[in-house]
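# pasting the structure only:
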């Protein structure tokens, strides 16, 4: 069948559970690539557009797992992953032999190792932790970076389907390695958001055109994708659609701090960024765009 990768002599059927800011555009890219996809979301209305695009709608995660051989999940936190996997009509209740879960959620490395082990014991289903970086823009454009933990053969099995949604998939090691890599990513991204907000506010308060910072610094040591992407949005007050929510960034930075404590790793910059995002959560709201951290130091309109 056109657009369907043949694996082991048969076409994989795909499932996608969790259709939020990231899940919806990622599932849409699978459909656009010609793959057969069954979807489920706790709020069924979010699946309507995907069903119109050709997806099949499941009644629960259990039904997704009965139909699909590879199940992608992308939900908010470890509690949501637990509910999808082990809750009523969850993935663990379906036959698991030969099936593989690829979890794009960002959760604690220990949580992903525990969930993977419990699921394998429950029904033999495989697990890859595969958090992503690139935000909703990357999900829409298929430019995400995916960092994976799990068995090498499982990662290679999932690779062609992941690369229908992302630009890069890197196998970082055993289960949990993908989540640990994502924490390193969030140290850099969360810190960059805080630093760029500071630099942008300094420019504005000192009377220069902050919107020209990306142009002025392009090609120099300060140049980066965050500089080019974040600063125009900060200056222009462009926060819809959000690149990521304040609550999500804070969750990840708090996980960084916990893992750092358990590994005796000093993380002073990530800790400061976490406190700034905690202030932003109180000031702007948990669901606000993470780039609204810029508004902590000046105008809030």
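That came in fine, so what should we check first? None of the values given here were measured: they were computed from a predicted structure. Residues are numbered from 1 along each chain as shown.

# for the rest of this, base every contact and every neighbour count on C-alpha atoms.
Noted.

# next, the contact list for residue 134, please.
143-145 (Cα atoms under 8 Å, 6 or more residues apart in numbering).

# and here is the other one:
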């Protein structure tokens, strides 16, 4: 503890991790950072963070370790791989995993980490994008023990406008999969209604204002649709490969429950068509290009 506040670590300085780390530094937290690609570390150090040589070193220097990495394999590597968090873990420390990962596997790894080291685990995937991360207005859906939730709550208060405890470890990831089912299908829907509006001859740019306050309104119509309409994809707010990974995870989860959800399946196929190798690192809003090609 420093000045009565937990010492924080952050592992994974991608688009979201960078903005969250900057937010925490601005709010006065001590943050030790590590990233697989080392070139992302110096800007955080310039902003006041302390660099670490490994996830284990981050864990050793921190009371609460936050992590946001690409996928389940990266989570496992950062926690239990060589130089991983488990090597610097100790009773009373807590890992807060902001990655989007598999619910069941998350629960298994959380049990293992607690059994082997005494370190707690809160799965806390996020929604809202980089702007919300920077402003501290994210939505965080969380799973874990109530005591761990209480410990991390002051940190989450500086990062999230909505921090909801959904149940035991894995419950946050389940809620995130449902979130991504909504997001993934609606990215396709926004592209298709934009294509419809443009083809119909109306002023497509005025549609969000026209529909504001009605049943069709929402943040995707008010925020995503205008970016699609303006073809405003640079710099990317997220990466298409990430949303593709997430909707495939939704499809796998749905199949595991024995459900048939045709709308979700159709949306996944649209993302498959869009995310070719050259589109992997573009903003997922660029899925409208699938429909531009048909003009």
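Okay, I see it. Since the structure is predicted, the reported quantities are computational estimates derived from the model, not experimental observations.

# can you give me the TM-score here?
Aligned and superposed, the two chains score 0.96 in TM-score terms (TM-score structural alignment, normalised by the length of the second structure); 294 aligned residues with a Cα RMSD of 1.6 Å.

# keep only those of the contacts of residue 134 of the first structure that are in helices.
Among the contacts of residue 134 of the first structure, no residue falls in helices (DSSP state H).

# need these in a markdown table with distance to residue 242 of the first structure and neighbour count, can you?
As requested, the contacts of residue 134 of the first structure are exported to a markdown table (distance: Cα to Cα, whole Å; neighbours: other Cα atoms under 10 Å):
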| residue | distance to residue 242 of the first structure | neighbour count |
| --- | --- | --- |
| 143 | 17 | 19 |
| 144 | 16 | 24 |
| 145 | 18 | 22 |
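
# ok, these vs residue 108 of the first structure, which is closest?
residue 145 (18.6 Å; Cα to Cα).

# can you tell me how far the closest one is from residue 60 of the first structure?
According to Cα to Cα, to the nearest Å, residue 145 of the first structure and residue 60 of the first structure sit 28 Å apart.

# and the counterpart of residue 73 of the first structure in the second structure, how close does it get to residue 181 of the second structure?
Using TM-score structural alignment, the equivalent of residue 73 of the first structure in the second structure is residue 67. Plainly put, residue 67 of the second structure is 23 Å away from residue 181 of the second structure if you go by Cα to Cα.

# can you pull the contacts of residue 272 of the second structure?
residue 244.

# tell me which element it falls in.
Assigning secondary structure by DSSP states H and E places residue 272 of the second structure in helix 262-274.

# now do the buried residues in that helix.
Using 16 or more other Cα atoms under 10 Å as the burial criterion, the residues of helix 262-274 of the second structure that qualify are 264-265, 267-268, 270-271, 274.

# with stretch 95-112 of the second structure instead?
Those would be 95-103, 106-107, 109-112, for stretch 95-112 of the second structure by 16+ other Cα under 10 Å.

# ranges for the helices of the stretch 201-301 of the first structure?
213-217, 225-236, 246-262, 268-284 (DSSP state H, counting those that start in this stretch).

# how many residues are close by residue 263 of the first structure?
For residue 263 of the first structure, the neighbour count with other Cα atoms under 10 Å is 9.

# look up how far residue 263 of the first structure lies from the alignment partner in the first structure of residue 179 of the second structure.
Aligning on TM-score structural alignment places residue 179 of the second structure opposite residue 185 in the first structure. Separation of residue 185 of the first structure from residue 263 of the first structure (Cα to Cα) stands at 17 Å.

# and of the buried residues of stretch 95-112 of the second structure, the nearest to residue 173 of the second structure?
Out of those, the member with the shortest distance to residue 173 of the second structure (by Cα to Cα) is residue 103, at 5.0 Å.
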